[in-house]
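1. Kindly generate the corresponding structure for this input.
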Amino acid sequence: MSEKLLVNPIECEGHGACAELLPEMIHLDEWGYPIVDGRPVPAGLERDARAAVSACPTLALRLLRS
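-> Here you go, the predicted model:
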């Protein structure tokens, strides 16, 4: 079962914690908002992806199982 990261752009306030915890899949745009890699989360990064989701202060980031 694979998981994908999704960001809710309305909820996101651009804190950047997700990009610090998961730079392999998330980078910030010029305003500090996350750009999420649309590919499924690789097996070796699942733990880091969950940490990034948990660290989001506005709960704008989530993992979707497919």
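2. C-alpha only now, for contacts and for neighbours.
-> Will do.
3. could you pull out the strands for this structure?
-> Using DSSP state E, the strands of the chain run over residues 3-7, 26-28, 34-36, 61-65.
4. Quick one: closest of those strands to A43.
-> Among the strands of the chain, the nearest to A43 by C-alpha to C-alpha is strand 3-7 (9.3 Å).
5. Would you do the same for the sequence below? I want to compare the two.
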Amino acid sequence: MKVTVDQDKCVGSGQCVLTSEAVFDQRDEDGIVVLLDPTPPEELAEDVRQAAAICPAAAITVEE
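-> Take a look at the predicted model:
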């Protein structure tokens, strides 16, 4: 699994962080997504998929 984020699309809702805090974080100054792990382990895969699915800005891409 490979994860990418588009910081230009991100609206700072934080749903990704709530879903998978081991993979996503937010910048303190504006809440924009920060990718902590672009190749997360398999045990986090479902959480990452859910984060991508619920992102209101569709700023997260997951490649299997």
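6. Got a TM-score for the pair?
-> TM-score for the superposed chains, counting by TM-score structural alignment, normalised by the length of structure 2: 0.87, backed by 63 aligned residues with a C-alpha RMSD of 1.2 Å.
7. so where's the longest helix in structure 2?
-> Assignment by DSSP state H gives helix 45-54 as the longest helix of structure 2.
8. residues of it that come out buried?
-> The neighbour-count check on helix 45-54 of structure 2 (16 or more other C-alpha atoms under 10 Å) flags 45, 47-49, 51-53 as buried.
9. Same check on stretch 14-23 of structure 1?
-> Across stretch 14-23 of structure 1, burial judged by 16+ other C-alpha under 10 Å covers 14, 16-19, 21-22.
10. One more: stretch 53-66 of structure 1?
-> So stretch 53-66 of structure 1, judged by 16+ other C-alpha under 10 Å, has buried residues 53-54, 56-57, 60-63.
11. any idea how far it is from the chain center?
-> 6 Å (C-alpha atoms, centre = their mean, to the nearest Å).
12. which residues are in contact with that stretch?
-> 1-13, 15, 17-18, 49-50, 52 (C-alpha atoms under 8 Å, 6 or more residues apart in numbering).
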